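Novice: Attaching a predicted model along with its sequence, questions to come.
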Amino acid sequence: MIRFSLRIPADLHERVTAQASADRRSVNSEILHLLEVALSSRVVDAGSPGGDPTSPASLHGKPDSSPA
C-alpha cells in the first residue's frame, strides 16, 4: 500500500470525519471508499448517453477555482 500526505480544507475534513463516523469507518477507510465509488461511477457514466468519464462531478478542482 502506498502512503502519502494529502492537504484538504478544514471544512472538507469535518465532512469526511462526520461521514466516516456515520458509516462506522476510519477516516482513511472512508476516503478509500469514496474514491472507489467515484472512480467506479466514471466507468458506468462512460457508457451512458452524455456521460463524460473525464469530469465526474465530485472530483472537480478546488472549490474556489471557478472563474469570478
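Specialist: All right, it came through fine.
Novice: contacts and neighbour counts: CA atoms only from here.
Specialist: Fine.
Novice: Straight-line length of stretch 3-13, end to end?
Specialist: One end of stretch 3-13 sits 18 Å from the other (CA to CA, to the nearest Å).
Novice: Run a quick neighbour tally on residue 29.
Specialist: Using other CA atoms under 10 Å, the number of residues around residue 29 comes to 13.
Novice: what's the helix or strand for it?
Specialist: In this assignment (DSSP states H and E), residue 29 forms part of helix 27-47.
Novice: Okay, one more to line up with it:
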Amino acid sequence: MIDEVRMTLRLPEDLRDRLRAHAKSERRSLNSELVYMLEVGLRASGVNTESPGGDSATSAPLRGKPGSSPT
C-alpha cells in the first residue's frame, strides 16, 4: 500500500473549477486527477517518480474513461 500524506492546497477558485471539470470529464476524482497530472508533469521533466519502495503513485490503474487503460 502506498503511504499517503494529507495536505492543504490553496488554489485560485477558477483554477480549482477548471481542474474539477477536467477531472469529471476524465471520470476521476479531483485528487486522482491532481496526482495523475503531477506524475505526468514530473515524468515529462525527467524527474524520477518512483517511490523508494518501487511503487509509483499511479502504478495502480486510475479510474478513467471506459475502455481506457493506463500506459
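Specialist: Thanks, I have the structure now. It should be emphasised that the depicted structure is a prediction, and the values quoted were computed from it without experimental measurement.
Novice: What value does the TM-score take for this pair?
Specialist: Overlay of the two chains. TM-score (TM-score structural alignment, normalised by the length of the first structure): 0.62; 44 aligned residues with a CA RMSD of 1.3 Å.
Novice: thinking again about what came up before, list the buried ones in the helix holding residue 29 of the first structure?
Specialist: Using 16 or more other CA atoms under 10 Å as the test for burial, helix 27-47 of the first structure gives 27, 30-31, 42.
Novice: count of neighbours near the aligned partner of residue 6 of the first structure in the second structure?
Specialist: The alignment partner of residue 6 of the first structure in the second structure, by TM-score structural alignment, is residue 9. Residue 9 of the second structure is flanked by 5 other residues according to other CA under 10 Å.
Novice: quick one: secondary structure of residue 9 of the second structure?
Specialist: Going by DSSP: H, G, I helix; E, B strand; the rest coil, the secondary structure assigned to residue 9 of the second structure is coil.
Novice: Residue 5 of the second structure now?
Specialist: For residue 5 of the second structure, the assignment made with three-state DSSP gives coil.
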